[in-house]
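1. this one's structure only:
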């Protein structure tokens, strides 16, 4: 074998190995998009889960391009307040996060969440591919079969559309403004309602 042939073979093996590493790394990181009322609270709930590296507040599902918070809160754009969650699926699975989602919301309310009513505050799960759709639907079926309350679950499972990150001041609001956030969460009755519906959720923490 000539020196040039050996170099070509070495280069080819290096490229194959690099591609494999990139593929494995990509496969370990996934995103999930959910709407659960106030995105500050959803962000807080999911960033407390081991394996979640980031939760970004934003808007999804509407008909206005590049919507602002003012536009969305007017309830005329059709957007949900939503959160895009990045996680390592070797630490926490898509199934686990899907099951956890239900325990952080009131899935019986078709008009919003807790003290926030209207389109932007409705709940939903947004699948980004066929695998996510199957996981979400299986999670929903499991919850319907085992829910500790009699009311129907009205949270839909929808195909994801373009996700628009919210303004910077909304990101990590619960850490930037802890007193205001805690007061809002308490006065809105989020945790008391969740406890009434689901009981204690051991994995749930609030920073």
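-> Thanks, I have the structure now. Because the structure is a prediction, the values reported are computed rather than measured.

2. Please make it C-alpha for all contacts and neighbour counts, starting now.
-> OK.

3. tell me what the lengthiest helix in the chain is packed against?
-> Criterion DSSP state H: the longest helix present in the chain is helix 3-28. Judged by 3 or more C-alpha pairs under 8 Å, 6 or more residues apart in numbering; DSSP states H and E, helix 3-28 is in contact with no other helix or strand.

4. Return the set of buried residues in it.
-> Buried residues in helix 3-28, counted by 16 or more other C-alpha atoms under 10 Å: none are found.

5. Please point out which parts of the very next helix or strand once past it sit buried.
-> Sequence order places strand 29-36 as the next helix or strand after helix 3-28, per DSSP states H and E. Neighbour-count burial for strand 29-36 flags 29, 31, 32, 33, 34, 35, 36 (criterion: 16+ other C-alpha under 10 Å).

6. From residue 70, how far out is the second one?
-> This means residue 31. Note on residue 31: its distance to residue 70, by C-alpha to C-alpha, to the nearest Å, is 26 Å.

7. With the last one instead?
-> Spatial separation of residue 36 from residue 70 under the definition C-alpha to C-alpha is 19 Å.

8. In addition, the following structure is provided for comparison:
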């Protein structure tokens, strides 16, 4: 990682749907699907899906903050999730599919808290914003077949993105504001 690059880690439900919105934007160096927040070292997808490891499906983004500031990443993150759902995301249920922002330093913590507060005050949602802001923990890269799934399996990805309810939710709540 270049000295001016930083990490951002977001859990937004199924990590397949969290890569594409961030991938290939100016200043984004990489978007990796993986697992974080749990207690098992090097967990497998099957272990994480069992909801026994404490891990979230997440993406870890390496970015250049001069080109793509953390505040912009936060804005884009909020537009990909249902921040009012404590039980998972869309039809993916369970702890591993819950949302969270994992901060890597005190500046990210403050900016994440400010963005959450601004979203709460915006009236964008009629229920409380429940996405927690947590300290970053070890991040484990997911199996290779999960990396950039939207590129490797575009037809299945699109069916999932639409069929899960995510695409409709995003359109309903953000529409042309994105």
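-> Done, it's in. Only a predicted model underlies this, so the values are computations on that prediction, with no experimental measurement involved.

9. Now check residue 42 of structure 1 against structure 2: what is it aligned to?
-> Under the alignment (TM-score structural alignment), residue 42 of structure 1 pairs with residue 18 of structure 2.

10. Please identify the helix or strand for that match.
-> Element membership for residue 18 of structure 2, per DSSP H and E: helix 16-19.

11. C-terminal to that helix, what's the next element?
-> With elements assigned by DSSP H and E, the helix or strand that comes after helix 16-19 of structure 2 is strand 28-36.

12. what's that next one aligned against in structure 1?
-> Strand 28-36 of structure 2 covers residues 52-60 of structure 1 once aligned (TM-score structural alignment).

13. residue ranges for the strands of structure 1, please.
-> 29-36, 52-60, 80-88, 112-113, 116-117, 123-127, 157-159, 164-165 (DSSP state E).

14. among the ones you listed, which is the most enclosed?
-> Across those, averaging neighbours per residue (mean count of other C-alpha atoms under 10 Å) puts strand 80-88 on top, at a mean of 26.

15. name the helices or strands packed onto that one?
-> strand 29-36, helix 39-47, strand 52-60.

16. Save the ones you listed as a markdown table, and put in distance to residue 169 of structure 1 too.
-> Shown next, in a markdown table, are those (distance: least, C-alpha to C-alpha, whole Å):
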| stretch | distance to residue 169 of structure 1 |
| --- | --- |
| strand 29-36 | 19 |
| helix 39-47 | 11 |
| strand 52-60 | 10 |
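
17. Out of the ones you listed, which is closest to residue 90 of structure 1?
-> With C-alpha to C-alpha, the closest approach to residue 90 of structure 1 among these belongs to strand 29-36: 8.5 Å.

18. where's the closest one relative to the chain centroid, distance-wise?
-> 3 Å (C-alpha atoms, centre = their mean, to the nearest Å).

19. for stretch 67-87 of structure 2, same thing?
-> Once both centres are worked out by C-alpha atoms, centre = their mean, stretch 67-87 of structure 2 turns out to sit 7 Å from its chain's centre.

20. State the span of structure 1 onto which that stretch is aligned.
-> Aligned using TM-score structural alignment, stretch 67-87 of structure 2 spans residues 91-111 in structure 1.

21. Report the buried residues of the matching stretch.
-> Result for stretch 91-111 of structure 1 [16+ other C-alpha under 10 Å]: buried residues 94, 97-110.

22. now do the same end-to-end measure for that stretch.
-> 34 Å.

23. again with stretch 48-56 of structure 2
-> End-to-end distance of stretch 48-56 of structure 2 (C-alpha to C-alpha): 7 Å.

24. Please list the residues outside that stretch that contact it.
-> For stretch 48-56 of structure 2, the surrounding residues in contact (C-alpha atoms under 8 Å, 6 or more residues apart in numbering) are 11, 13, 35-40, 43, 47, 57, 94-99.

25. now the residues you listed: which count as buried?
-> Neighbour counting over the contacts of stretch 48-56 of structure 2 (16+ other C-alpha under 10 Å) leaves 11, 13, 35-38, 40, 43, 57, 94-99 as the buried ones.

26. Out of those residues, which comes closest to residue 64 of structure 2?
-> Nearest member of those to residue 64 of structure 2, counting by C-alpha to C-alpha, is residue 11, at 20.1 Å.
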